[in-house]
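Engineer: I'll drop the sequence and a predicted model, then ask my questions.
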Amino acid sequence: MPRPRSLDPGRLAAAALAVIDREGLAALSMRTVAKELAMSPMGLYRYVADRDELEGLVVDRVLEAVDSSPPSPDAPWRDRIETMAERLRTAVARHPEAIALTLAHRHRSPGGLRWSETVLGILTEAGIDGTRRVVALRALHAYVTGAIQLEHLGPLAGPGTSAIAALPGDRFPRLTETARTAAGVDPDEEFLGGLRMLLRGLET
């Protein structure tokens, strides 16, 4: 197959993301992306060194959609953090099959770095600095990415909830009860509820 005359990182990332969205993360390879671009697998190595670099481009593509501009300074700091968390959740959730890549590569992505910089600015204005600011940022990252992963891939998401609810109640009474309750919890309510618990803890 002929090599495209010009293959910029954006087009390459879009092709890789299309493969992931359609076939799942396990289908991502130099071969499948080359096929998506109608080129030879060897030709693709002219643009990326390996799959790791390809994954990084995918994460850049996902996170560049995150609005990292500071929310209105008139809003309370916790509301502004909520806004930032929702922006990240919305962008990442558009591509649930790529969530695992986002967790692995977000530290190298310009979009992810811009998001963190804005969040750090809000935390600083709230008087959270030094060691507390380190812990706060990491806790927020862990919560947001973990909640997104659980919502789309975790054992209490989708069909997994029913499977856990069907476990022997005498061996796992609290887990089965929680799974039954989880089936009726709105995802937005769950995400914001957990986030607000975390933010209240940061305030104290």
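Structural biologist: Received the coordinates, thanks.

Engineer: contacts, neighbours, all on C-alpha from now
Structural biologist: Fine.

Engineer: Any buried residues in the longest helix belonging to the chain, and which?
Structural biologist: Counting by DSSP state H, the longest helix found in the chain is helix 130-153. Within helix 130-153, the residues that qualify as buried are 133, 136-137, 140-141, 143-145, 147-149, 151-153, counting by 16 or more other CA atoms under 10 Å.

Engineer: Save those as TSV, and put in distance to Glu117 too.
Structural biologist: Shown next, in TSV, are these (distance: CA to CA, whole Å):
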residue	distance to Glu117
Arg133	12
Ala136	13
Leu137	10
Leu140	13
His141	12
Tyr143	17
Val144	16
Thr145	17
Ala147	21
Ile148	20
Gln149	23
Glu151	25
His152	26
Leu153	28
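
Engineer: any idea how far the longest helix of the chain is from the chain center?
Structural biologist: Distance of helix 130-153 from its chain centroid, counting by CA atoms, centre = their mean, to the nearest Å, is 10 Å.

Engineer: Check the contact between Gly43 and Arg3; I expect there is one.
Structural biologist: Yes: at 6.4 Å, Gly43 and Arg3 qualify as touching, with contact defined as CA atoms under 8 Å.

Engineer: For the longest helix of the chain, which outside residues touch it?
Structural biologist: For helix 130-153, the surrounding residues in contact (CA atoms under 8 Å, 6 or more residues apart in numbering) are 85, 88-89, 92-93, 96, 99-100, 103, 116, 119-120, 123-124, 156-158, 187, 191, 195, 198, 202.

Engineer: next up, a second structure to put side by side with the first:
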Amino acid sequence: MARRTQGTSAGLDRGKIARAAVALVDRDGLDRFGVRRLAQELEVDPMSIYHHIKGKAALLDAMSEAVLVEMMADAGDPPAGWAETARWIARHYRELAYRHPEVFPLLVTRAQTAPVALTALDRLIGAMRTAGLPDRVVADAPMTLFGFLNGYLLAVLNGQPGTAPSVDPAAYPGLASVAPLQHDYGTAAEFDRLVDTVLAGLDARAATGTGDPLT
């Protein structure tokens, strides 16, 4: 098919461009991604892309938004209760990370201010306020939860789920003593357990009535 002339939209819109960019990064990786390669994939002139999305930074943001929209479209309605809502977000976020491992780093390294991201956080905050949790705990919850989620998922995406760490017991006796308990590294079971640990910490702070750390 002949390439479109410069500036011709070719039926493009922001969503179609972002989804094509996600598919390209899924296939070839983020390091090889560029607007010219995307234009070749869409068989358009690069200016057709810039007509809808102003620059590569805006395109990366559009890609982040596209995978979050996909996540929320598959998620359905959140359950009742703030902890259940947090687990619901966490599990769907993990699924997104494994579905789009090459795109996922964008969610970690770029500010997520798209409506779909803010809506998910607003649901969590609304559930926490409905439950009567202290404002300090509510305010800290998004950073606490996503600090864990982003760090954990980046760590395990390229690992071997279900593989226990191998350490020299003579050099690292403490690590060696707990290694058998880490056999489920990277698995859904480990993920759920660690999410519960994060939520238990928030719940413990809420128990003080002020959200201040327990002493």
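Structural biologist: Looks like it came in fine. Remember, predicted model here, so these are calculated numbers, not experimental data.

Engineer: TM-score for this pair?
Structural biologist: TM-score of the superposed chains, computed with TM-score structural alignment, normalised by the length of the first structure, equals 0.82; 196 aligned residues with a CA RMSD of 2.7 Å.

Engineer: where's Leu123 of the first structure, which helix or strand?
Structural biologist: helix 110-125 (DSSP states H and E).

Engineer: An error on my part: the question was meant for Leu68 of the second structure.
Structural biologist: Applying DSSP H and E, one finds Leu68 of the second structure within helix 56-75.

Engineer: ok, and for that helix, which residues are buried?
Structural biologist: Quick answer for helix 56-75 of the second structure (16+ other CA under 10 Å): 59-69, 71-72.

Engineer: Distance check, the most far-flung residue of the second structure relative to its centre against Ala164 of the second structure.
Structural biologist: Within the second structure, Ala170 marks the point farthest from the mean C-alpha position, 38.2 Å out by CA atoms, centre = their mean. Separation of Ala170 of the second structure from Ala164 of the second structure (CA to CA, to the nearest Å) stands at 17 Å.

Engineer: Stretch 135-155 of the second structure maps to which residues in the first structure?
Structural biologist: Here stretch 135-155 of the second structure aligns to the first structure at residues 130-150, judged by TM-score structural alignment.

Engineer: Find the nearest non-adjacent residue to the counterpart of Glu55 of the first structure in the second structure, please.
Structural biologist: Counting by TM-score structural alignment, Glu55 of the first structure lines up with Leu60 in the second structure. Leaving aside its chain neighbours, Leu60 of the second structure sits nearest to Leu106 (7.2 Å; criterion: CA to CA, 6 or more residues apart in numbering).

Engineer: List the buried residues for the host helix or strand of Asp203 of the second structure?
Structural biologist: Counting by DSSP H and E, the element that carries Asp203 of the second structure is helix 188-206. Residues of helix 188-206 of the second structure classed as buried by neighbour count (16+ other CA under 10 Å): Glu190, Phe191, Val195, Val198, Leu199, Gly201, Leu202, Arg205, Ala206.

Engineer: now swap in stretch 95-111 of the first structure and tell me
Structural biologist: His95, Pro96, Glu97, Ala98, Ile99, Leu101, Thr102, His105, Arg106, Ser109, Gly111.

Engineer: and the two most separated of these?
Structural biologist: Glu97 and Gly111 (18.6 Å; CA to CA).

Engineer: list the contacts for Ser177 of the second structure?
Structural biologist: Neighbours of Ser177 of the second structure in contact, by CA under 8 Å, 6+ apart: Pro169.

Engineer: Does it belong to a helix, a strand or coil?
Structural biologist: Secondary structure for Ser177 of the second structure, judged by DSSP: H, G, I helix; E, B strand; the rest coil, is helix.

Engineer: wait, what's in contact with the residue in the second structure that Leu44 of the first structure lines up against?
Structural biologist: Under the alignment (TM-score structural alignment), Leu44 of the first structure pairs with Ile49 of the second structure. The contact partners of Ile49 of the second structure, taken as CA under 8 Å, 6+ apart, are Ser9, Leu12, Ile17, Val35, Ala39.

Engineer: ok, the residues you listed in the first structure: which stay?
Structural biologist: Compared against the first structure with both residues aligned by TM-score structural alignment, their matches' CA atoms under 8 Å, the contacts of Ile49 of the second structure retain Val35, Ala39.
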